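Asks: Give the three-dimensional model of this entry:
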Amino acid sequence: MSDFLTNFVEDLKENVAGFIAVAVTEIKTGMSYKALSVDPSFDAELAAAYNLEVVKAKMSTIKALNLNEEVEDIMITLTNQIHIISVSTSGEYFIYLAVDSTKANLGLTRAILKKYSREIESKL
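Replies: Modelled structure (predicted):
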């Protein structure tokens, strides 16, 4: 599994334009399975830990509203970055990805992330 996640984060780094950071994190415990950042000042594990609260809040909101829905992804647009939180279909983990908004193609980035998310789901 460790080799798979290492390959996964390296593939994202190489194939996503504007890649800044990625982390794969378990929702129940908040434990980060794997993280990588190309910017030494950007702590991907810390960012994922804070974004775990965003995921939990959204899941709580869906439950409180009694919606028959599940979170697929959450996108946060900052001045120069886009942060995408892709929740697994099982709801057990999420992939947190930060990209430079001036370099990334959002549609392509989301498609790549969704593809990798399905692969991770089959491995976990």
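Asks: hey, let's count contacts and neighbours off CA atoms from now on
Replies: Noted.
Asks: Just the strands from this protein, written as ranges.
Replies: 19-26, 32-37, 73-77, 81-87, 93-100 (DSSP state E).
Asks: which other helices and strands contact the shortest one?
Replies: In other words, strand 73-77. Under the contact criterion of 3 or more C-alpha pairs under 8 Å, 6 or more residues apart in numbering; DSSP states H and E, the helices and strands touching strand 73-77 comprise strand 81-87.
Asks: again, but for the fourth one
Replies: If contacts are counted by 3+ C-alpha pairs under 8 Å, 6+ apart, strand 81-87 sits against strand 73-77, strand 93-100, helix 106-123.
Asks: what's the angle between the lengthiest helix in the chain and strand 81-87?
Replies: As far as residue count goes, and with DSSP state H defining each element, the longest helix of the chain is helix 44-64. What separates the directions of helix 44-64 and strand 81-87 is an angle of 60 degrees, with axes from the mean of the first three to the mean of the last three C-alpha atoms, to 10 degrees.
Asks: Can you check which of the helices and strands packed on strand 81-87 gets nearest to F19?
Replies: When these are ranked by proximity to F19, the top entry is strand 93-100, at 4.6 Å, counting by C-alpha to C-alpha.
Asks: Point out the other helices and strands that the closest one packs with.
Replies: The contact analysis (3+ C-alpha pairs under 8 Å, 6+ apart) places strand 93-100 against strand 19-26, strand 81-87.
Asks: this one next, for a side-by-side:
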Amino acid sequence: MATTETALKEIMTAIEGAVGVALVDYNSGMALGVLGGGPDLDLNVAAAGNTDVVRAKLRAMELLKLNDAIEDILITLSSQYHMIRPLTARSGKGLFLYLALDRGRANLAMARHQLKRIEADLEV
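Replies: Next comes the predicted model:
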């Protein structure tokens, strides 16, 4: 089982094109851990903003009476991919991983695969 710090480091090194990553509590919008980012990507602001995305999708699923779980949410920008992956382990309830990728360097399929693998090993 990986700690938050270990998992964030592995995401940044194992996923080609990773720009920044955060572990976020979508009940509060607070980032519990961040790594990467920079002047053009404030991960704390991104964490709070993407909390609204997760909440909106959960509300929409409830209204549609979809008895399913979010595997991931993908937002494509002209220069980046933004991935949101809610944690599935019992200890991760209410948390999600947020990953920003450089679109020119990232392999989206491999990034999704690696993020899923790392998330499965994360113990919060």
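Asks: Throw the helices and strands packed on strand 93-100 of the first structure into TSV and include distance to N66 of the first structure and mean neighbour count, thanks.
Replies: Conversion of these to TSV gives the following (distance: least, C-alpha to C-alpha, whole Å; neighbours: other C-alpha atoms under 10 Å):
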stretch	distance to N66 of the first structure	mean neighbour count
strand 19-26	24	25
strand 81-87	19	22
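Asks: would you list those strands in JSON lines and tack on distance to K63 of the first structure?
Replies: Compiled in JSON lines, those are given as follows (distance: least, C-alpha to C-alpha, whole Å):
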{"stretch": "strand 19-26", "distance to K63 of the first structure": "20"}
{"stretch": "strand 81-87", "distance to K63 of the first structure": "16"}
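Asks: got a list of contacts for stretch 81-88 of the second structure?
Replies: Stretch 81-88 of the second structure is contacted from outside by 50, 70-76, 93-103, 108, 119-120, using C-alpha atoms under 8 Å, 6 or more residues apart in numbering.
Asks: and if you look at stretch 19-33 of the second structure?
Replies: Among residues not part of stretch 19-33 of the second structure, those counted as contacts by C-alpha under 8 Å, 6+ apart are 4-5, 8, 11-12, 34-37, 41, 43-44, 47-49, 51-52, 54-55, 94-102.
Asks: about what we covered before: got a PyMOL select line for the buried ones in the contacts of stretch 81-88 of the second structure?
Replies: In PyMOL, selecting the buried portion of these, with burial taken from 16 or more other C-alpha atoms under 10 Å, looks like this:
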select buried, resi 50+72+95+96+97+98+99+100+101+102+103+108+119
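Asks: what about the equivalent of L99 of the second structure over in the first structure, distance to L12 of the first structure?
Replies: The alignment partner of L99 of the second structure in the first structure, by TM-score structural alignment, is L97. If you measure L97 of the first structure against L12 of the first structure using C-alpha to C-alpha, to the nearest Å, the figure is 9 Å.
Asks: who touches both of the two?
Replies: F19.
Asks: how near is N66 of the first structure to M59 of the first structure?
Replies: Relative to M59 of the first structure, N66 of the first structure is positioned 11 Å away (criterion: C-alpha to C-alpha).
Asks: more neighbours, these two?
Replies: Remark: of N66 of the first structure and M59, M59 carries more neighbours, 15 against 9, as counted by other C-alpha atoms under 10 Å.
Asks: Tell me who's in contact with the aligned partner of the more buried one in the second structure.
Replies: Here M59 of the first structure is matched to L58 in the second structure, going by TM-score structural alignment. With contacts defined as C-alpha under 8 Å, 6+ apart, L58 of the second structure has no neighbours.
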